[in-house]
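> A predicted structure for the sequence below; I have some questions about it.
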Amino acid sequence: MPIRKLLLAAALAAAVVSGSAGAQALSKPGEFYFDADAQTTKPVIAIRETGDAAMERLAKIIERKAHAPTEAAQLAHLAMEGGRVELGRQLYGRALREIDSGSTYWRAIMWNYAWDLYHLGAHEEAFKYWATLHGARNVSAAWMPPTYAVALWSLGRKDEAVEWYAAAVRSEPDLWRDSSRYAELLPAWRDSDRATLAQVRQAWAENPPRWP
């Protein structure tokens, strides 16, 4: 079956993620964020193929398999990267419906979906998913301060962004006090993401908030 039809079949099997995100509240940052939480920040990879071959194989799996959250999430990411935004949203919706929120894959899917939305310019919606992750577990993950700093800055919530950046500096001052190690610390981020974080760092350096 051609890839176009396979992708359409996958889309028809999924429901659209409903509702738009309103202004999402987030608690004040804590003092320190040391937890690696590596299972959240990993890419969702069900198969090792890439490009069109991966999309076609994933679409076949999803068409035949009633429960395929990781395959749906991987295909969703590829679809959104390729400009098939609505299909990507539908597939992410299917993946999240098919997996329990206690699963490590649920967290990884939420994390990856948020970044895909962020890179589309859907910053408010992306932040909703990151904030959901924040509230889902009692963990002080190292990814939270820089990620929330970038997300909040992009939403125009600059004071909050600086507060979260300050949490990164409190936790690992040698890593975050300047921007020289961003490429090493954030290898999966785009240059534009790191540039936004550098703007937050500059604002923090000019007026670092006091703790607590």
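Yep, it's here. Numbering: from 1, shown residues only.
> alpha carbons only for contacts and neighbour counts from here, please
Will do.
> now do residue 160 against residue 153, distance only.
As judged by Cα to Cα, to the nearest Å, residue 160 and residue 153 stand 8 Å apart.
> over to residue 108?
Separation of residue 108 from residue 153 (Cα to Cα): 23 Å.
> here comes the other one, which I'd like you to weigh against the first:
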Amino acid sequence: YQEFNYAIQVAPPNSAALRHAHWGFGWGALRAGDYPRAVGEWLLAQQGYDGHPSWVPWSMAIALWAKGDHDLALQYWEAAVRSDANRWASTRGLDREMADWQPEERNIAQELHAEWKRRLSNRN
């Protein structure tokens, strides 16, 4: 984490560099299995935006699911689907998005997606 901490330390306040450092730190933490840290870094990265960055719902959903916060993860996943159904609602779209992901990240997203679909079918 040393490099991420350094990048955060030297980035100007409220800058794109600071947002990117927190975003990258979040992915590094996720890949290291430090899911609470991933959530925290992504919350910090999100604060620097005026609007709603498109990466927030699906990224947070994956980290929250891995962390065990399944209900909140599903709420974020639902937001991801609402914002871009072509990417997140279908298995085909999800597979396309995950082509370059690490196996653990794919497994997390597939579990989350399967549970989202199961709950969706129970609503109908």
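Sure thing, it's come through. On a predicted model such as this, the values are computed, not experimentally measured, just so you know.
> overlay them and tell me the TM-score.
Here the TM-score for the pair of chains, by TM-score structural alignment, normalised by the length of the second structure, is 0.85; 122 aligned residues with a Cα RMSD of 2.1 Å.
> the residue in the second structure that residue 116 of the first structure lines up against: neighbour count?
The alignment partner of residue 116 of the first structure in the second structure, by TM-score structural alignment, is residue 28. Neighbourhood size, residue 28 of the second structure [other Cα atoms under 10 Å]: 18.
> residue 28 of the second structure and residue 37 of the second structure: what is the separation?
Separation of residue 28 of the second structure from residue 37 of the second structure (Cα to Cα): 9 Å.
> now the strands for the second structure?
With strands called from DSSP state E, the second structure shows none.
> show me what counts as buried in the biggest helix by length in it.
Selection of the longest helix in the second structure by residue count, based on DSSP state H, yields helix 103-123. By 16 or more other Cα atoms under 10 Å, the buried positions in helix 103-123 of the second structure come out as 105-106, 108-110, 112-113, 116.
> show me the residue at the heart of the second structure, geometrically.
The centroid of the second structure falls nearest to residue 59 when counting by Cα atoms, centre = their mean (0.8 Å).
> that one -> the first structure?
Superposed on the first structure with TM-score structural alignment, residue 59 of the second structure falls opposite residue 147.
> residue contacts, that match?
Residues near residue 147 of the first structure by Cα atoms under 8 Å, 6 or more residues apart in numbering: none.
> ok, now with 10 Å
For residue 147 of the first structure, the contact set (Cα atoms under 10 Å, 6 or more residues apart in numbering) comprises 115, 127, 130, 153, 161, 164-165, 168, 193, 197.
> which ones among the residues you listed map onto helices?
115, 127, 130, 153, 161, 164-165, 168, 193, 197.
> now the buried members of the contacts of residue 147 of the first structure.
By 16+ other Cα under 10 Å, the contacts of residue 147 of the first structure give 115, 127, 130, 153, 161, 164-165, 168, 193, 197 as buried.
> which two of those residues have the greatest separation?
Greatest spatial distance among those (Cα to Cα): 115 and 168, at 19.4 Å.
> if we can go back for a sec, distance of the match of residue 116 of the first structure from residue 12 of the second structure?
21 Å.
> what about the nearest residue to residue 113 of the first structure once chain neighbours are set aside, neighbour count?
Among residues not flanking residue 113 of the first structure along the chain, residue 92 sits closest, at 7.0 Å (Cα to Cα, 6 or more residues apart in numbering). Residue 92 of the first structure has 29 neighbouring residues, counting by other Cα under 10 Å.
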